[in-house]
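Novice: Structure here, sequence nowhere to be found:
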């Protein structure tokens, strides 16, 4: 079988000044794709205009080998990946973060997203000084 690929979409905005959640205005979404084999081997991140299937799927098709095994959360944009010939498994974050039956998770890509946000926030605070 092919490599394990974890895919996740994330919002790159920070909390509002009042610290009451994220602003829905001027939001910046990103799609992150990582190849994972006991550690992150490769990573790809791209700012996307929205989280719709017609935006996400062409990026996945261009960046992921057809023999790959894709792990995602249950976001509706990923539903057609099996129809495109990918082996696709999902984890439902509503109930668990690691599927107890088969170990499927998105932990590595979530961790990578966090690293991106921390670095972005650090650069942002340097610019303010």
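Specialist: Looks like it came in fine. None of the values given here were measured: they were computed from a predicted structure.

Novice: C-alpha from now on. contacts and neighbour counts both.
Specialist: Will do.

Novice: Which residue ranges of this structure form helices?
Specialist: 53-63, 107-128 (DSSP state H).

Novice: Dump these into a markdown table; add distance to residue 69 as well.
Specialist: Below are those laid out as a markdown table (distance: least, C-alpha to C-alpha, whole Å):
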| stretch | distance to residue 69 |
| --- | --- |
| helix 53-63 | 12 |
| helix 107-128 | 14 |
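
Novice: Chain neighbours aside, what residue packs nearest to residue 99?
Specialist: Closest residue to residue 99 apart from its sequence neighbours, by C-alpha to C-alpha, 6 or more residues apart in numbering: residue 91 at 5.8 Å.

Novice: take a look at this one as well, against the first:
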């Protein structure tokens, strides 16, 4: 049943989130994003945490001209995000939770991760081969 829900969710959530004037926070526990203004979100499992993987998922799931907030992970390249039509602001968690100049933070997406992790802890963890279906159930 969980697999049926996952397939249905994948079809239903084919719309990109965000747009001009909206902020989409992105983080890499899996790779996910949440639009602050609407609450729309996406979660994708990733085979690796490289630049090409992240750029494809962001481009496929976030509308152009959105403002993307990330942490300072090396795979979020401002130059590549700008080339794809995004505004990119980041926060370096080594120094701040909220960037003092831009106000950028990733606390909304971090809370979403905590909720997803808490649900799985209550289920006594996750099986790696079932991760997509667990995420679909959470969404």
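Specialist: It's in. Since this is a predicted model, take the numbers as computed values, not measurements.

Novice: Looking at the helices of the first structure, spot the one closest to residue 34 of the first structure.
Specialist: helix 107-128 (6.3 Å; C-alpha to C-alpha).

Novice: against the first structure, where does stretch 57-70 of the second structure fall?
Specialist: The aligned range for stretch 57-70 of the second structure in the first structure is 59-72, by TM-score structural alignment.

Novice: Can you point out the buried residues in the matching stretch?
Specialist: Buried positions in stretch 59-72 of the first structure, judged by neighbour count with 16 or more other C-alpha atoms under 10 Å: 60, 64, 66, 68, 69, 70, 71, 72.

Novice: same thing with stretch 99-109 of the second structure?
Specialist: Under the neighbour-count criterion of 16+ other C-alpha under 10 Å, stretch 99-109 of the second structure has 99, 104, 105, 106, 108, 109 buried.

Novice: Pick the one among those residues closest to residue 22 of the second structure.
Specialist: Nearest member of those to residue 22 of the second structure, counting by C-alpha to C-alpha, is residue 104, at 12.8 Å.

Novice: doesn't residue 88 make contact with that closest one?
Specialist: No - counting by C-alpha atoms under 8 Å, residue 104 of the second structure sits too far from residue 88 to count as a contact (9.5 Å).

Novice: what residues are up against the residue nearest to the spatial centre of the second structure?
Specialist: Most central in the second structure under C-alpha atoms, centre = their mean is residue 32, positioned 1.9 Å from the mean C-alpha point. By C-alpha atoms under 8 Å, 6 or more residues apart in numbering, the contact set of residue 32 of the second structure is 26, 41, 42, 43, 44, 109.
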